[in-house]
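Student: fold the following and give me the result.
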Amino acid sequence: GMPLPVVQFYASEVLLALLHLHKHGITSIDLNPNTILIDASGHVKVADFPYIDLDLDGSEGAGGRGPENQYSRGSSLYTAPECHDKGDCGSESHWWSFGCLLYDLCCPGSSKLLFIHEFDEAIDVHERRVAQIMHLVKSSSIEELVSGLLVTDPLRRLGGPEIMKNHFFQGINWASVFERKTDPPWYPPTSPGGHFVGSASSEGR
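Tutor: Model prediction:
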């Protein structure tokens, strides 16, 4: 997986992007690696919301719950259990997907272990599965954070302000992250004309 400082950088930018969406009453249940982009400056962009709902209340936790939001499943590997079960997805559902993303950054390809094969699978069975695979995460601080995110009851799941205060993000200058003043760990390679090249490299510019 990625070094923890790299995970910390990308996770902090995704976190603030989600909080920005929630502030404006926007929820998407299809948060996954395909909707997390890196721009030319090396910073995160959250994009492509095929499943979107507007909650004009804009409050954390309201997130568009109700019949109008019970229509889609999103990307199964990253979709919260409540979306599979009832299609009742709100801003809390983002935090489950965020936990899956963190887990995948630390253990690439392991998110498939979180997949819910049956929508009516018992909650306690799923929580035991999550507990059994958490040993793959090597850092105790991120293990604590991911464990708090991969909670099947959305009302018990960690939310944005709690996540920001988690030990894993200790030392993060959130104002610097918000203003995009933190140096990215990687820059997309570009051609002489300033365009992205066809294949990405792990080397910085």
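Student: contacts and neighbour counts: CA atoms only from here.
Tutor: Noted.
Student: by contact count, what packs against the biggest helix by length in the chain?
Tutor: For the chain, the longest helix by residue count, based on DSSP state H, is helix 4-23. With contacts taken as 3 or more Cα pairs under 8 Å, 6 or more residues apart in numbering; DSSP states H and E, helix 4-23 sits against strand 44-46, helix 91-106, helix 174-178.
Student: okay, buried residues for that helix please.
Tutor: 6-19, 21-23 (16 or more other Cα atoms under 10 Å).
Student: what distance do you get for the residue lying closest to residue 95 once chain neighbours are set aside to residue 21?
Tutor: Leaving aside its chain neighbours, residue 95 sits nearest to residue 149 (6.0 Å; criterion: Cα to Cα, 6 or more residues apart in numbering). Separation of residue 149 from residue 21 (Cα to Cα, to the nearest Å): 18 Å.
Student: what's the answer for residue 125, then?
Tutor: From residue 125 to residue 21 the distance is 32 Å (Cα to Cα).
Student: gap between residue 6 and residue 143?
Tutor: 16 Å.
Student: check residue 45 too.
Tutor: Distance from residue 45 to residue 143, by Cα to Cα: 25 Å.
Student: neighbour-wise, which of these two wins?
Tutor: Taking other Cα atoms under 10 Å, residue 45 and residue 143 do not tie; residue 143 has more neighbours (20 against 14).
Student: and the more buried one, which helix or strand is it part of?
Tutor: helix 140-149 (DSSP states H and E).
Student: this one next, for a side-by-side:
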Amino acid sequence: MALSPLCKLILPVALVPALLAGCSGGRDPATEEPVELAAGQYRVTMQGGKMGVFFKTGDGPGSVDDSICVLPSETGEFPRNLARNYLSFHPGCSFEWEERKGNAIAGKSVCQTDGQRAPGGMISTEIHGALAADHVELDGQVKFDLPDSATAGMSPEQAAQVKQGAKLMESLTIRIKAERTGDCT
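Tutor: Okay, here's the model as predicted:
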């Protein structure tokens, strides 16, 4: 049976992640012996179409050159602070955290939408990550629950664009990585 040109194009793209997963060594942070994050200077980077830069609140990690000094008294909360400052849409978002399992961390951010433009809406972000003694990695997956009032005053074309934009954002994973670069400067 011959494959269509479309199948020939899609098949390699679909198989590559599965093949790479087999090469990753199968790390499961939830089953690892828990480690404590080391104090020091951390460089924070983001991936995900640069969308994450809109999430920074400006008053915490990432507000100055994406380089953060983590003091010994702050190491336990640092992964959660990264999420609060990089994966929340505004300071009023609430966070719920699951109990840490090994070196795996997980939680959820819930933010109310603007009360004038989209009253009653919610933006939630599922957060999953892992830590090691010298770095933290967090992935955020955004979900929008926009009420009809958010697009009520728009033309059908504009409303469709807003909904399409929300779906696009929901399809992206925002990755935050903080790597220790040395002692605090």
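Student: TM value for the aligned chains?
Tutor: Comparison of the two superposed chains (TM-score structural alignment, normalised by the length of structure 2) gives a TM-score of 0.26, and 81 aligned residues with a Cα RMSD of 5.3 Å.
Student: re the thing from before, using TSV, please lay out the helices and strands packed on helix 4-23 of structure 1 together with distance to residue 163 of structure 1.
Tutor: Shown next, in TSV, are the helices and strands packed on helix 4-23 of structure 1 (distance: least, Cα to Cα, whole Å):
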stretch	distance to residue 163 of structure 1
strand 44-46	18
helix 91-106	9
helix 174-178	12
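Student: out of these, deepest packed?
Tutor: Highest mean neighbour count among those (mean count of other Cα atoms under 10 Å): helix 91-106, with a mean of 26.
Student: so which elements touch it?
Tutor: helix 4-23, strand 26-28, helix 140-149.
Student: buried stuff in the following helix or strand past that helix?
Tutor: Sequence-wise, the next helix or strand downstream of helix 91-106 of structure 1 (DSSP H and E) is helix 123-133. Under the neighbour-count criterion of 16+ other Cα under 10 Å, helix 123-133 of structure 1 has 126, 127, 130 buried.
Student: who are the packing partners of the host helix or strand of residue 8 of structure 2?
Tutor: Counting by DSSP H and E, the element that carries residue 8 of structure 2 is helix 5-23. Of the remaining helices and strands, none touches helix 5-23 of structure 2 by 3+ Cα pairs under 8 Å, 6+ apart.
Student: what's the following helix or strand after that helix?
Tutor: Under the assignment DSSP H and E, the closest C-terminal helix or strand after helix 5-23 of structure 2 is strand 40-47.
Student: in that following strand, what's buried?
Tutor: Counting neighbours by 16+ other Cα under 10 Å, strand 40-47 of structure 2 gives 40, 41, 42, 43, 44, 46 as buried.
Student: and after that strand, which helix or strand comes next?
Tutor: Once the chain leaves strand 40-47 of structure 2, the next helix or strand it forms, by DSSP H and E, is strand 67-70.
Student: can I get the helices and strands packed on helix 91-106 of structure 1 in a markdown table with distance to residue 38 of structure 1?
Tutor: Shown next, in a markdown table, are these (distance: least, Cα to Cα, whole Å):
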| stretch | distance to residue 38 of structure 1 |
| --- | --- |
| helix 4-23 | 9 |
| strand 26-28 | 19 |
| helix 140-149 | 22 |
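Student: so which of those comes closest to residue 37 of structure 1?
Tutor: Evaluated with Cα to Cα, those place helix 4-23 nearest to residue 37 of structure 1, the distance being 9.9 Å.
Student: quick one: that closest one to helix 91-106, angle?
Tutor: Relative orientation of helix 4-23 of structure 1 versus helix 91-106 (axes from the mean of the first three to the mean of the last three Cα atoms, to 10 degrees): 160 degrees.
Student: helix 4-23 of structure 1 versus helix 140-149: what angle between them?
Tutor: Helix 4-23 of structure 1 and helix 140-149 are oriented at 30 degrees to each other (the same axes, to 10 degrees).
Student: out of the buried residues of helix 123-133 of structure 1, which comes closest to residue 103 of structure 1?
Tutor: residue 130 (10.8 Å).
Student: from residue 93 of structure 1, how far out is that closest one?
Tutor: 16 Å.
Student: try residue 81 of structure 1
Tutor: 8 Å.
Student: leaving aside the residues next to it on the chain, what's closest to residue 136 of structure 2?
Tutor: residue 178 (5.2 Å).
Student: residue 41 is in contact with the one you found, correct?
Tutor: No: taking contacts as Cα atoms under 8 Å, residue 178 of structure 2 lies outside contact range of residue 41: 9.5 Å.
Student: for residue 67 of structure 2, which non-adjacent residue is spatially closest?
Tutor: residue 43 (4.6 Å).
Student: isn't that neighbour up against residue 68?
Tutor: Yes: counting by Cα under 8 Å, residue 43 of structure 2 does reach residue 68; the two are 6.5 Å apart.
Student: mind listing the shared neighbours of those two?
Tutor: Here residue 43 of structure 2 and residue 68 have no joint contacts, going by Cα atoms under 8 Å, 6 or more residues apart in numbering.
Student: who's in contact with the residue lying closest to residue 10 of structure 1 once chain neighbours are set aside?
Tutor: Sequence neighbours aside, residue 44 is the residue nearest to residue 10 of structure 1 in space, at 6.9 Å (criterion: Cα to Cα, 6+ apart). Going by Cα under 8 Å, 6+ apart, residue 44 of structure 1 touches 10, 13, 14, 36, 37, 38.
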